[in-house]
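Engineer: Next one to model:
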Amino acid sequence: MVQPITAKDIQQFKADFKAVPQSNVIKNTVMNSGFLASSQNTTSKALMDPVFSIDLDTGAVSNQKQSGRCWMFAALNTMRHSLQAQFKIKDFELSQNYTNFWDKFEKSNYFYENVLKTADQPIGDRKVDFLMTTPQQDGGQWDMLCALIEKYGIVPKSVMPETYNSEKSSELNSVLNLKLRKDAVTLRQLVADGVSEADIQAKKDTMLTEVYRMLVFALGEPPVEFDFEYRDDDHNYHIEKGLTPQTFYQKYVGWDLENYVSLINSPTADKPYNHLYSVEMLGNVVGGREVRHLNLDIDDFKQLAIKQLQAGESVWFGSDVGQSSDRKLGIMDTKIYQKAALLNMDLSISKGERLDYGESLMTHAMVITGVDIVDGQPTKWKVENSWGDKVGTKGYFVMSDSWFDEFVYQIVINKRFLTPEMQRIEKEEYDHPTVLAPWDPMGALASR
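Structural biologist: This is a model prediction of the structure:
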């Protein structure tokens, strides 16, 4: 039944508004200051004091500038933490631009392959539309960074520093996506015309040659071999010549990335806990490491993060940073804004409902570097962001435990901290995870 809004309805709505206590005062406040400032809870500021019972010394924060490479910065930050301590190089950074170059190059090939896989499906098909909406972007997930490192290694930031286009990525993304969409038109037409696979591959190789050229223009050419020169914190001089990105990674980081597993907390009916999931068309390196998520309940999720912190290792995590968050203060707390009280209405919605109804998903990756445990329970968490040192406490944020419950969706944990049962599930289901649709919320890319 169609039910339009009538003039009588509007008169009733006006009467209902006037019946709300202090409606005009609230109206004036919100009109002048907005919903957030009008509902900010000063008690939250006091409770989010940046003092923690477990607090890893990780040094100065990095700055991704105007790019969506948070997942990359966060992952490289977890690796540089141990590197800094072992080799006594305070505030050392790994090259985010190097991994950025190969990510965009590999994402282009990943896009071409998916275009060919869906070439028999019409424009307007949901999968085809999904591909064309964003052929590539800055965002990513942990397993995607692992795939890049396993294939290309990493280098110090001094060897491949940032450029205008890495720090301010919108122009590059716009031009590259234009090219990829044009190439998609060509590839789909070749398939429709029945052109041989060999000729299609030759055309794709030409396209990749052009992508490589574009990326070199924008980001510089990745080094094949380099010298690593530095002074440590004791002012001792070091130089090592003839390194490759792979040998540098093995010597200076040395992590076996197979030992790290992505855990998610997705309390939705379609994803039972204690099972492994992957996402269709989510990835970057064709033939490389694929995205895998082990879904756990939130209590197990948090206890594993605490175990890793207690062992002295920081924790990569993905969350919805825009929810109940004050960027300037560096506070993420479910109580920092009291919008429901301000508006005198019920705005409560569960974590699973937020995911199912599009209210929330992972948008940003950061690093947990500390936690405050009181009477055996976590109360707040220390977070290393990658937005520079002008926000929060010199770039570090404080996350309340209730915010962790509601808006943290993914963490990366060394398998040695998993229970035997979790290890069994991860091992047994690794080759046949439940495959989620490309648009599933757990396929969201961290890109803030």
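
Engineer: Every contact and neighbour count from this point should use C-alpha atoms.
Structural biologist: Will do.

Engineer: So which residues make contact with stretch 79-86?
Structural biologist: Residues from elsewhere that reach stretch 79-86 (C-alpha atoms under 8 Å, 6 or more residues apart in numbering): Thr58, Ile89, Lys90, Asp91, Phe92, Glu93, Leu94, Tyr252, Val253, Glu313, Ser314.

Engineer: Dump those residues to JSON lines, plus secondary structure.
Structural biologist: Below are the contacts of stretch 79-86 laid out as JSON lines (DSSP: H, G, I helix; E, B strand; the rest coil):
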{"residue": "Thr58", "secondary structure": "coil"}
{"residue": "Ile89", "secondary structure": "coil"}
{"residue": "Lys90", "secondary structure": "coil"}
{"residue": "Asp91", "secondary structure": "coil"}
{"residue": "Phe92", "secondary structure": "coil"}
{"residue": "Glu93", "secondary structure": "coil"}
{"residue": "Leu94", "secondary structure": "strand"}
{"residue": "Tyr252", "secondary structure": "helix"}
{"residue": "Val253", "secondary structure": "coil"}
{"residue": "Glu313", "secondary structure": "coil"}
{"residue": "Ser314", "secondary structure": "coil"}
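
Engineer: out of those residues, who has the most neighbours?
Structural biologist: Ser314 (28 neighbours; other C-alpha atoms under 10 Å).

Engineer: That one and Leu56 touch, don't they?
Structural biologist: Yes: with contact defined as C-alpha atoms under 8 Å, Ser314 and Leu56 form a contacting pair (7.4 Å).

Engineer: what residues do those two have in common as contacts?
Structural biologist: Thr369, Gly370.

Engineer: just to revisit the earlier point, tabulate the contacts of stretch 79-86 in TSV, adding columns for distance to Lys394.
Structural biologist: As requested, those are exported to TSV (distance: C-alpha to C-alpha, whole Å):
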residue	distance to Lys394
Thr58	12
Ile89	19
Lys90	16
Asp91	13
Phe92	16
Glu93	17
Leu94	20
Tyr252	27
Val253	26
Glu313	21
Ser314	18
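
Engineer: please give me the structure for this one as well, since I'd like to look at both together:
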Amino acid sequence: MSSKAINKKNLQKYSQNFNENKMKKIIADAVIKNGFNDVAMNYESITNLHYNFSEEIDVGKVTNQKKSGRCWMFAALNNIRYSISDKLNIENHDFELSQSYTMFWDKLEKSNYFLENIIETRDMDLTSRKVMWLLNNPTNDGGQWDMFAGIIEKYGIVPKYVMPESYSSSNSAVMNKILNLKLRDNAKILRNYYKQGGNLSELRNKKEEMIDEIYSILCYFLGEPPQSFDFEYRNKEDNFFRDENITPLEFYQKYSEIKMNNYVSIINAPTSDKPFHQTYTVEFLGNVIDGQKIHYLNLEIDMLKELSIAQIKNGEPVWFGCDVGQMSERDYGIMDTDLYNYEELLNTAFTLDKGERLQYGESVLTHAMVFTGVNLYNVKANRWKVQNSWGEEPGNKGFFVMSDKWFEEFNYEVVINKKYLSEELMEDYQKEAVLLEPWDPMGSLACI
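Structural biologist: All right, here's what the predicted structure looks like:
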């Protein structure tokens, strides 16, 4: 009978099995000296995934989120930036929108959202799973498209020169630590005040005082957002323009061709608990209380491809969310399921499919980027051009290339203009959303 514990006899057997195969020792030596990924790399993958695409959009240079988890903001702002520069005939390389501005409002709204959820769960025990879920991470840099939409529709956008990067917007760890410390402290105060007999109105009055203090804290880290500014630019013909005393919301409404309410989030979650052609939302996931709610339509992966191709062919980039750490190489900018010969090198098998990776905690959405091109062969995609936000050093001046098979296995979400959806798909999107638990894998945030 097998033992519960690993014993000496087991260890002797394991060692014998390892040492009787000389190739295992050779592989071990190679991996110990060079690292596992370098030994396992399939260089044919690199040569196959070159940077040529039949459909491609010139979106200018990539941006750099640095040491922050704002990929979802950078990706969305890159789409808006492209629409404005194209409309005004501005050189793409010379124009950028402020990510620090949207970060400020996201942090403030997330703080309010967290404290409202603390008030909402005031009758639950502190050790309940939901309360502990809230306290685990009161605020962070991550987000989703619908959360971005809520911020933009309420606060607008500004050019980067109006509110440039601060130390903490590009290096957010300390700011997040301070905010989380303050929010957990506030949560304790609110819950204790309720236990002492405080009513809902009194709790909200206390919460407003707390948000007032958090506003000041954010100003220390990021600076105070402008209420209005002068928009000044030169176009490609070197003509100068000025739009005086415009508010951030007016700027968004006037100059952005991308309007948030025209877009829908399409996901691919092939698990038995999430039928296709049904919509989903996630409890406690959001930022703006009165803003756009998380609303996903779950579709087959081929539909995500088809809709993305249609949007790219019409000259519009596609925001998407994926698990960027899976089978990808930063320096080459390659994302391919064949990139590493893991199974061959280890003489083992990995049997989880996409749905099972979600269910067993092996994979979730971690990062947001933008599709700016696709290579079509006999009408089908075989590789995708990706605009990242990690600066110009990785990949090809910051752009990555993704195999179509990688799209199938590790891409979970695309954001598509409603005009590309059929009437049937729009009817699906308008269905009442099924509420998922806070810890559902589709509640993950793009934060790398």
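
Engineer: quick revisit: closest to Leu215 of the first structure out of the contacts of stretch 79-86 of the first structure?
Structural biologist: Leu215 of the first structure has its nearest neighbour among those in Leu94, at 19.4 Å by C-alpha to C-alpha.

Engineer: Can you tell me what that closest one aligns to in the second structure?
Structural biologist: Aligned counterpart of Leu94 of the first structure in the second structure: Leu97 (TM-score structural alignment).

Engineer: these two touch, right, its match and Glu165?
Structural biologist: No: in this structure Leu97 of the second structure lies outside contact range of Glu165 using C-alpha under 8 Å: 10.6 Å.

Engineer: So which residues of the second structure form strands?
Structural biologist: 55-56, 229-234, 240-246, 263-267, 278-282, 296-298, 318-322, 328-329, 334-335, 367-377, 380-387, 399-403, 411-417, 434-436 (DSSP state E).

Engineer: So which bit of the first structure is the second one matched to?
Structural biologist: Right, the one you point to is strand 229-234 of the second structure. With TM-score structural alignment as the criterion, strand 229-234 of the second structure aligns to 226-231.

Engineer: Can you tell me, leaving aside adjacent residues, what's nearest to Tyr420 of the second structure?
Structural biologist: In this structure, Tyr420 of the second structure finds its nearest non-sequential neighbour in Leu307, 6.5 Å apart by C-alpha to C-alpha, 6 or more residues apart in numbering.

Engineer: Give the full set of residues in contact with the residue in the first structure that the one you found lines up against.
Structural biologist: Aligned counterpart of Leu307 of the second structure in the first structure: Leu304 (TM-score structural alignment). Residues in contact with Leu304 of the first structure (C-alpha under 8 Å, 6+ apart) are Ile413, Phe417, Leu418.

Engineer: separation between Glu406 of the first structure and Lys335 of the first structure?
Structural biologist: 12 Å (C-alpha to C-alpha, to the nearest Å).

Engineer: Tell me the buried residues in the match of strand 229-234 of the second structure?
Structural biologist: Phe226, Phe228 (16 or more other C-alpha atoms under 10 Å).

Engineer: Show me the contact partners of that stretch.
Structural biologist: Ile89, Pro156, Val159, Tyr237, His238, Ile239, Glu240, Lys241, Gly242, Leu243, Thr244.

Engineer: for the third one, what are its contacts?
Structural biologist: Contact analysis of Val159 of the first structure by C-alpha under 8 Å, 6+ apart lists Ser95, Pro223, Phe226, Phe228.

Engineer: Then Val321 of the first structure?
Structural biologist: For Val321 of the first structure, the contact set (C-alpha under 8 Å, 6+ apart) comprises Met332, Met362, Thr363, His364, Phe407.

Engineer: same deal with Glu221 of the first structure?
Structural biologist: Here Glu221 of the first structure is in contact with Leu215 (C-alpha under 8 Å, 6+ apart).

Engineer: go on, Leu56 of the first structure?
Structural biologist: Counted by C-alpha under 8 Å, 6+ apart, Leu56 of the first structure has contacts Leu309, Gly312, Glu313, Ser314, Thr369, Gly370.

Engineer: my guess is the first one meets Lys302, correct?
Structural biologist: What that stands for is Leu309 of the first structure. No: using C-alpha under 8 Å, Leu309 of the first structure is not in contact with Lys302, being 10.7 Å away.

Engineer: about what we covered before: looking at the contacts of Leu304 of the first structure, which one is closest to Asn24 of the first structure?
Structural biologist: Ile413 (50.8 Å).

Engineer: what residue of the second structure matches up with that closest one?
Structural biologist: Ile413 of the first structure maps onto Ile416 in the second structure, by TM-score structural alignment.

Engineer: Quick check: that match vs Leu134 of the second structure, distance?
Structural biologist: 30 Å.

Engineer: Hmm, Glu164 of the second structure is touching Glu96, no?
Structural biologist: No Glu there; residue 164 of the second structure is Pro. No: using C-alpha under 8 Å, Pro164 of the second structure and Glu96 do not qualify as a contacting pair, with a distance of 10.0 Å.

Engineer: what sits against the equivalent of Glu344 of the second structure over in the first structure?
Structural biologist: Superposed on the first structure with TM-score structural alignment, Glu344 of the second structure falls opposite Ala341. Ala341 of the first structure is in contact with Ser39, counting by C-alpha under 8 Å, 6+ apart.

Engineer: swap in Tyr98 of the first structure?
Structural biologist: Ile154, Val155, Met160, Pro161, Pro222.

Engineer: repeat for Pro438 of the first structure
Structural biologist: Contacts of Pro438 of the first structure by C-alpha under 8 Å, 6+ apart are Lys127, Phe130, Val279, Glu280, Met281, Leu282.

Engineer: Same check on Trp381 of the first structure?
Structural biologist: Going by C-alpha under 8 Å, 6+ apart, the list of residues near Trp381 of the first structure reads Phe52, Ile368, Thr369, Gly370, Val371, Asp372, Val398, Met399, Ser400, Asp401.

Engineer: Just tell me what it corresponds to in the second structure.
Structural biologist: Using TM-score structural alignment, Trp381 of the first structure sits opposite Trp384 in the second structure.

Engineer: what about the nearest residue to that match once chain neighbours are set aside, neighbour count?
Structural biologist: In space, and not counting its chain neighbours, Trp384 of the second structure is closest to Val374: 4.3 Å by C-alpha to C-alpha, 6+ apart. Neighbour count of Val374 of the second structure, defined by other C-alpha under 10 Å: 28.
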